[in-house]
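J.: Sequence first, then the predicted structure:
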Amino acid sequence: MTKKPLDLFLPSKAPSHRQKRVAQEIRFCLSTIFLRNEWPVRFDENGDYLKPPALITITDVTLSADLKQATVWVMPLGGEFQSETKLFLESVGGYLRKQISSHLQLRGVPTLKFDIDPSFGKMAQIDKVLKTLSDKSEE
């Protein structure tokens, strides 16, 4: 009997029903805040008012098994200002966490980590390859 190699890139278990429910609630709370443009008043080192560089789409929220860390996958509208958007969200992460705690009744609100969703870039690459293949087949 041969052993299969361990695939370290796949999660060991599928997310539980509770993880999915809490992730959806966090996504709903954050999208409501983003939609209403309810940002705290913050200033940068030059004294300029900090605001999000673009409209932000929340594509997914994933939670750790113990519900203590949440990764929020975001994409700015048009795919521009990705690094600025991530920096802005990290700077207002405490405010967003406090807003989530006021809307959800959890024992502990997860720590928020923001990442840019890479799936949009991958979809664009796949679309480009398929387009070149269809152009070659028409010739």
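T.: Everything's here; your move. Numbers count the residues shown, from 1 in each chain.
J.: can we go C-alpha only for contacts and neighbour counts from here?
T.: Will do.
J.: So which residue is smack in the middle of the chain?
T.: Computing the C-alpha centroid of the chain and ranking residues by C-alpha atoms, centre = their mean puts residue 73 first, at 1.3 Å.
J.: Distance of that residue relative to residue 95?
T.: Remark: distance between residue 73 and residue 95 (C-alpha to C-alpha, to the nearest Å) = 18 Å.
J.: Quick one: residues in contact with stretch 104-123.
T.: Residues outside stretch 104-123 that contact it (C-alpha atoms under 8 Å, 6 or more residues apart in numbering) are 25, 59, 67-75, 82, 86, 89-90, 93, 97, 100-101.
J.: and the comparison structure, right after this:
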Amino acid sequence: MARPQGQGGKGPTQRQLRVGELVRKELSEILTRGELADPDLEGVIVTIPEVRMAPDLRLATCLFMPLGGGDAKKVETALNRSAKHLRGLVSRRMTMKYSSDLRFVLDTRYDDDDRIETLLQSPVVSRDLDADDAE
């Protein structure tokens, strides 16, 4: 019996992870080489740390981060505007039956980590943690 792919909180399958990494690699090369001519992306270095694939591999959610912060909303708009063109460039480089639709989302994981670290270091939280240790 086949198991459901990527459903029920089991996380992504090996196939989703493998295809996501291939798409990430191709997108990174395209953006690094400057194959995308968009005035809003000119002079902006964009990193793609992760690509999350849907269970049917039809949608790729691409997490991106402009180097140095930059104007993230402007970059996100430019990438989503160029998604169809990028899809064509990626599909030419990969051998898959279908080409995934690309959706770009700003990667906020690093900002969230900094926010949580700041909260844990705050005096209110440290006071509560010290109170728990004393008991």
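T.: That came through fine. These figures come from a predicted structure and were not determined experimentally.
J.: circling back to that earlier point, which members of the contacts of stretch 104-123 of the first structure occur in strands, if any?
T.: Within these, membership in strands is found for 59, 69-75, as judged by DSSP state E.
J.: Aligned counterpart of residue 35 of the second structure in the first structure, please.
T.: For residue 35 of the second structure, the equivalent position in the first structure is taken to be residue 38, counting by TM-score structural alignment.
J.: Is it correct that that match falls within a helix?
T.: No - going by DSSP: H, G, I helix; E, B strand; the rest coil, the assignment for residue 38 of the first structure is coil, not a helix.
J.: Could you check how many residues crowd around it?
T.: Around residue 38 of the first structure sit 10 other residues, with neighbours defined as other C-alpha atoms under 10 Å.
J.: What of residue 75 of the second structure?
T.: One way to gauge burial is a neighbour count; for residue 75 of the second structure, by other C-alpha under 10 Å, it gives 23.
J.: Can you tell me what it aligns to in the first structure?
T.: When the first structure is aligned by TM-score structural alignment, residue 75 of the second structure is paired with residue 85.
J.: Quick check: that match touching residue 54?
T.: Yes - Residue 85 of the first structure is within contact range of residue 54, at 7.2 Å (criterion: C-alpha atoms under 8 Å).
J.: Nearest residue to the counterpart of residue 61 of the second structure in the first structure in space, ignoring adjacent ones along the chain?
T.: Structural correspondence for residue 61 of the second structure with respect to the first structure (TM-score structural alignment): residue 71. Computed as C-alpha to C-alpha, 6 or more residues apart in numbering, the closest residue to residue 71 of the first structure that is not its neighbour in sequence is residue 113, at 4.8 Å.
J.: Would you verify that the one you found is located in a strand?
T.: Yes - under three-state DSSP, residue 113 of the first structure sits within a strand.
J.: And for it, the neighbour number?
T.: Other residues within reach of residue 113 of the first structure, judged by other C-alpha under 10 Å, total 16.
J.: And the helices in the first structure, which stretches?
T.: Here the first structure has its helices, by DSSP state H, at 17-36, 82-91, 93-103, 119-138.
J.: Is it possible to get JSON lines of the ones you listed that adds distance to residue 49 of the first structure?
T.: Output for those, formatted as JSON lines (distance: least, C-alpha to C-alpha, whole Å):
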{"stretch": "helix 17-36", "distance to residue 49 of the first structure": "17"}
{"stretch": "helix 82-91", "distance to residue 49 of the first structure": "12"}
{"stretch": "helix 93-103", "distance to residue 49 of the first structure": "16"}
{"stretch": "helix 119-138", "distance to residue 49 of the first structure": "30"}
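J.: looking at those helices, which is closest to residue 50 of the first structure?
T.: Of all those, it is helix 82-91 that lies closest to residue 50 of the first structure, at 7.8 Å by C-alpha to C-alpha.
J.: Point out the other helices and strands that that closest one packs with.
T.: For helix 82-91 of the first structure, the helices and strands in contact under the criterion 3 or more C-alpha pairs under 8 Å, 6 or more residues apart in numbering; DSSP states H and E are strand 69-76, strand 111-116.
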